[in-house]
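# predicted coordinates and the sequence they were generated for:
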Amino acid sequence: MSSPVARERWAVAAVFAVHGTVLGTFASRLPWIADHLRLGAGQLGLALSMISVGVLVATPLAGRFVQRFGGRTSTMMTLAAWCTALALPALSQNVMVFGTLLLVFGMTSGTADMAMNAQGIEVEKRLGKSIMSGLHGSWSVGVLVAAFAGSLFARARVDARVHFAVTAGGLLVVGLIAAARLSGPPATVDRPGQQRVPWFCLPKGRVLLIGLVGFCAVFPEVAAHEWSAIFMRRVLGADEASAALATSVFALTMTGGRLGGDLVVRWFGAGRTVRICGLVGATGALLVVVAHTELLAMAGFMLIGAGVSVVVPLSFAAAGHAAASPAVGVAGVATVSYGAGLAAPSVIGGVAAASSLRWSFMVVAILAGLVAAAAGLLDQRPERTGAERTTSDFDLLR
């Protein structure tokens, strides 16, 4: 019979999968939304940037929220809000409403992401072995399944509003059942002398550098998630179903990389693994730039998926173990890393408007190359006391 912590590992993996399924569902039907609202590349990029604005607003505050309500309750609350928010974007009637709803979408995503990653690091500590890559692999499984489902819904010409509403209801039930099986960290209240998670984290030193590596990995991930289907549709002239398939193959290789990532890291070390991944991702982005066939473009998106697969999980794990608490580490690095989510839609859309969507993926190639160059930052986790971590790697604004 499995131990309680092993059962909790599977529960938190299910939470990650539900979170990824929401995002994958949304990304797979972006062509429908863009066509429905008649959005150009620049308008779509600006609207999508509101997701990251919401994430960046909510994530630094989510650490204190997790401490206040506890791991299980905070995860249940934030995951429920994230699933519910899926139904909103497809209801938009114009670009202003779309951008506003995406702001809410991003805020719910950021808080849920923060809660589940902090929970994952707690479980990793209790198990005494690396599981974060696998947990993010579960998230990618959710994206992958949702992307394939989105392709099928698109091929059947199902209205995205119906697709999103039905999917949101099902995920809400599954997410709440999984989150209810989680434990700790327990809810706390402020007491004199008690160490509190800060209201806001501004990382510096090694943690800031880890966050910048995460930024360079999140940018290609967001670019491929949100622009692969658009690239296939508008640059190569693929039909909507084939365009959605590009998101699927990207998610497929990212999923495979993350599910096997913990084992690969134990063999080769984090630094060498991340260096190879960065080079693979850069190669994939260059293939997208030169692609003139659907097959070559899909191969490029597959390589990008493999390239970014383990970088973000290893960044979160390194920060969570380096900081005074997982909530502090995740919140600090996520604040920097997820800034790429704000930059990617607007940068990709801006470059596309100024030149072409094809050349915008040169930015992805450059940032993936920087991941390879800075891979050594994730090779070791400094072992220090909680007080040292708090004072040297973070400015805390309470």
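Cool, got the structure.
# hey, let's count contacts and neighbours off CA atoms from now on
Fine.
# biggest helix in this protein by residues?
helix 95-127 (DSSP state H).
# in the helix or strand following it, what counts as buried?
Once helix 95-127 ends, the next helix or strand along the chain (criterion: DSSP states H and E) is helix 132-155. Neighbour counts using 16 or more other Cα atoms under 10 Å place 132-151, 153-154 of helix 132-155 among the buried residues.
# got it, and stretch 229-244?
For stretch 229-244, by 16+ other Cα under 10 Å, it's 229-233, 235-236, 238, 240-244.
# take these and write them to CSV, including secondary structure.
Shown next, in CSV, are these (DSSP: H, G, I helix; E, B strand; the rest coil):
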residue, secondary structure
Ala229, helix
Ile230, helix
Phe231, helix
Met232, helix
Arg233, helix
Val235, coil
Leu236, coil
Ala238, coil
Glu240, helix
Ala241, helix
Ser242, helix
Ala243, helix
Ala244, helix
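# just give the nearest non-adjacent residue to Leu370, would you?
Among residues not flanking Leu370 along the chain, Cys216 sits closest, at 6.9 Å (Cα to Cα, 6 or more residues apart in numbering).
# is it true that that neighbour touches Tyr338?
No: when contacts are counted by Cα atoms under 8 Å, Cys216 is not listed as touching Tyr338 (9.8 Å).
# for comparison:
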Amino acid sequence: MSVLRAVRDVATDRPRASLTGAYAVQGFGFAVMLTHIPAYKDALGVGDDAITLAFGCVCVAAGTGSALAGPVAARAGSRRVVTGGLVVAALGVAAVGLAPTLPLFLAAFVLYGLVLGAVDAALNMQGVDLERLRGTSLLGSFFAANAAGGVLGALAVSGVELWGLGLGVSHALIAVVVLAAVALLAPGLVRTVVRGGPVAPAGRPGTPSGVVPDGGGSAVAGTSPTARAGAPGAGAGVGAGVVVVLGVAMVAYPVGDSAVSSWGSVFLHDVLASGSVVAPLAYAAYQLAVIASRVAADTLVARLGRVRLVRSGGLLGTAGFVLVALSPHWSLALVGFAAVGLGIGVVAPMAFSAIGDRAREVAAPGDLERVTDQALARLNVFTYVGAVLGGVLTGVFATADHLRLGLVALALLASLSALLAGRFVEQRVPADSGSVTAP
């Protein structure tokens, strides 16, 4: 490793740690909302239909928030979207827990969904920025942190239930935890990344390219421009077709995630007669495999390349769903669920890295940040399209007689990731060079 690279890695260590924490906080909060469903039903005296409506509203609101994140980040910066969004999300968590009526509950849930989508998109903007500044794949580990945060959120809900805390008190405490984490992490996030322009973090002219705080006054600056003048499509945004293709390629993850969380234990219990103790292990095997695949993803990108990794992941996910569908015994199905997690878990982070590269190929000098953020926000909408589609599939194939057929449908969807893996090719423009400067 060159001295320059070593210094740059040290300078970006704090932003990397802070962003990892922010991804985990986002996953933590979302898991708290998901795993409190029985408590919501009891507190409001409503049935499954009302809760289904609430989560449908969350998906629509999150898609809207994701789409809005691009223009908002262009004006305020992705760091402010992340920090401000997490603060509002924490308030939304508290409001959901304290809502005395169904209309107020739905309003609080919609508010939470709106910032959920905005923060998701802005986190990925930060992640792509940091990948460029560090010169290596990082999104896999960030997505792993998000999944791990979800596990912690579920454990937190279990803990507050064990202690017998009321819904309002537990949500308020969890909101305080999120707010404290935001206060701790915010100073280390990527503050300003200005590509192809002479703007420094404090508004001082003459400092080229991107700047990342390391907590001690240092900054990472890459040379400019990061897109070639006169390159094909220079000045344009990433085409809608490119966004759609990558979105379709990655949609197997949110659909599969929704389906496994809804069907997994039901399939083991009702179809394979596993017993109530074993049934929850379907989601556990899947989720642990997702985390493991994402932890390894960045290293695997360096060894295999993004295209081979996505193709392998899509094929493994397809095989996993088929194995579950054909399993005569729950033990074999658990292997299949783990294979699904290992396979489709890597696709989403690689899609966001790929859209960042597509932005570099088409953006004019000085316009890369806007083009990238816009493309990332649009791609992130497919996360919630997938969640809605997963809910639809759950309804269509919900009975035990149709679960095997539903798993085959998921296998076909996962195969799209393998078929479209060629669209995940690494950047076709030179990587940033850079230097470390201190003000």
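Cool, got the structure. Small disclaimer: the values here were computed from a predicted structure and weren't measured.
# if we can go back for a sec, just the closest of the buried residues of stretch 229-244 of the first structure to Ala11 of the first structure, please.
Distances from Ala11 of the first structure to these, taken as Cα to Cα, are shortest for Ala244 (29.0 Å).
# how far away is the closest one from Pro60 of the first structure?
33 Å (Cα to Cα, to the nearest Å).
# and the residue nearest to Leu370 of the first structure, what pairs with it in the second structure?
Superposed on the second structure with TM-score structural alignment, Cys216 of the first structure falls opposite Ala252.
# and what of Val274 of the first structure?
Checking TM-score structural alignment: Val274 of the first structure goes with Val310.
# helix or strand: which one has its match?
helix 306-326.
# in that helix, what counts as buried?
The neighbour-count check on helix 306-326 of the second structure (16+ other Cα under 10 Å) flags 306-326 as buried.
# what's the mean deviation for that helix versus the first structure?
Taken over the aligned residues, the distance from helix 306-326 of the second structure to the first structure averages 2.6 Å (mean Cα distance after the TM-score superposition for the first structure).
# list the buried residues of the helix or strand following that helix.
As assigned by DSSP H and E, the chain's next helix or strand after helix 306-326 of the second structure is helix 330-344. Residues of helix 330-344 of the second structure classed as buried by neighbour count (16+ other Cα under 10 Å): 330-331, 333-344.
# same thing with stretch 38-58 of the first structure?
Those would be 39, 41-58, for stretch 38-58 of the first structure by 16+ other Cα under 10 Å.
# stretch 361-381 of the first structure too?
Buried residues in stretch 361-381 of the first structure, counted by 16+ other Cα under 10 Å: 361-379.
# what does stretch 90-106 of the second structure give?
In stretch 90-106 of the second structure, residues buried by neighbour count (16+ other Cα under 10 Å) are 90-99, 102, 105-106.
# mind putting the residues you listed into TSV with secondary structure and distance to Ala302 of the second structure?
Output for those, formatted as TSV (DSSP: H, G, I helix; E, B strand; the rest coil; distance: Cα to Cα, whole Å):
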residue	secondary structure	distance to Ala302 of the second structure
Ala90	helix	36
Leu91	helix	40
Gly92	helix	39
Val93	helix	39
Ala94	helix	42
Ala95	helix	44
Val96	helix	43
Gly97	helix	44
Leu98	helix	47
Ala99	coil	48
Leu102	helix	50
Phe105	helix	46
Leu106	helix	44
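# counterpart of Asp367 of the first structure in the second structure?
Wrong residue type there; residue 367 of the first structure is Leu, not Asp. In the second structure, Leu367 of the first structure lines up with Leu413, judged by TM-score structural alignment.
# what's next to the helix or strand encompassing its match, contact-wise?
Element membership for Leu413 of the second structure, per DSSP H and E: helix 403-419. With Cα atoms under 8 Å, 6 or more residues apart in numbering as the test, helix 403-419 of the second structure has contacts from 248-250, 252-253, 255-256, 263, 267, 310-315, 317-322, 324-326, 344, 347, 393, 397.
# check stretch 251-261 of the second structure too.
With Cα under 8 Å, 6+ apart, stretch 251-261 of the second structure has contacts from 282-283, 286, 344-345, 347-348, 382-391, 393-394, 410, 413-414, 416-417.
# so how far is it off the chain centroid?
Its chain's C-alpha centre and that of stretch 251-261 of the second structure lie 13 Å apart, by Cα atoms, centre = their mean, to the nearest Å.
# the closest residue in space to Val157 of the second structure that isn't next to it in sequence: which element?
Of all residues not flanking Val157 of the second structure in the chain, Val32 sits nearest, at 6.2 Å (Cα to Cα, 6+ apart). Here Val32 of the second structure sits within helix 13-35, counting by DSSP H and E.
# how close does that helix sit to the first structure?
Looks like 1.3 Å for helix 13-35 of the second structure (mean Cα distance after the TM-score superposition for the first structure).
# next, the buried residues of that helix.
Under 16+ other Cα under 10 Å, the buried positions of helix 13-35 of the second structure are 13-16, 18-33, 35.
# my read: Ala374 of the first structure touches Val213, true?
Yes: with contacts counted by Cα under 8 Å, Ala374 of the first structure reaches Val213, the gap being 6.8 Å.
# wait, is Val429 of the second structure part of a strand?
No: with three-state DSSP as the criterion, Val429 of the second structure is assigned coil and is not in a strand.
# how many neighbours does the closest residue in space to it that isn't next to it in sequence have?
Distance criterion Cα to Cα, 6+ apart; nearest residue to Val429 of the second structure, sequence neighbours excluded, is Glu361 at 6.3 Å. Using other Cα atoms under 10 Å, Glu361 of the second structure is surrounded by 24 other residues.
# can you check Ala202 of the second structure too?
7.
# so it: helix, strand or coil?
coil.
# over to Arg360 of the second structure?
Assignment for Arg360 of the second structure (three-state DSSP): helix.
# chain center to stretch 27-44 of the first structure, what's the gap?
21 Å.
# what's next to it, contact-wise?
Residues outside stretch 27-44 of the first structure that contact it (Cα under 8 Å, 6+ apart): 90, 93-95, 146-147, 150-151, 154, 160, 225-226, 229-230, 233, 240, 244, 247, 345-346, 349-350, 352-353.
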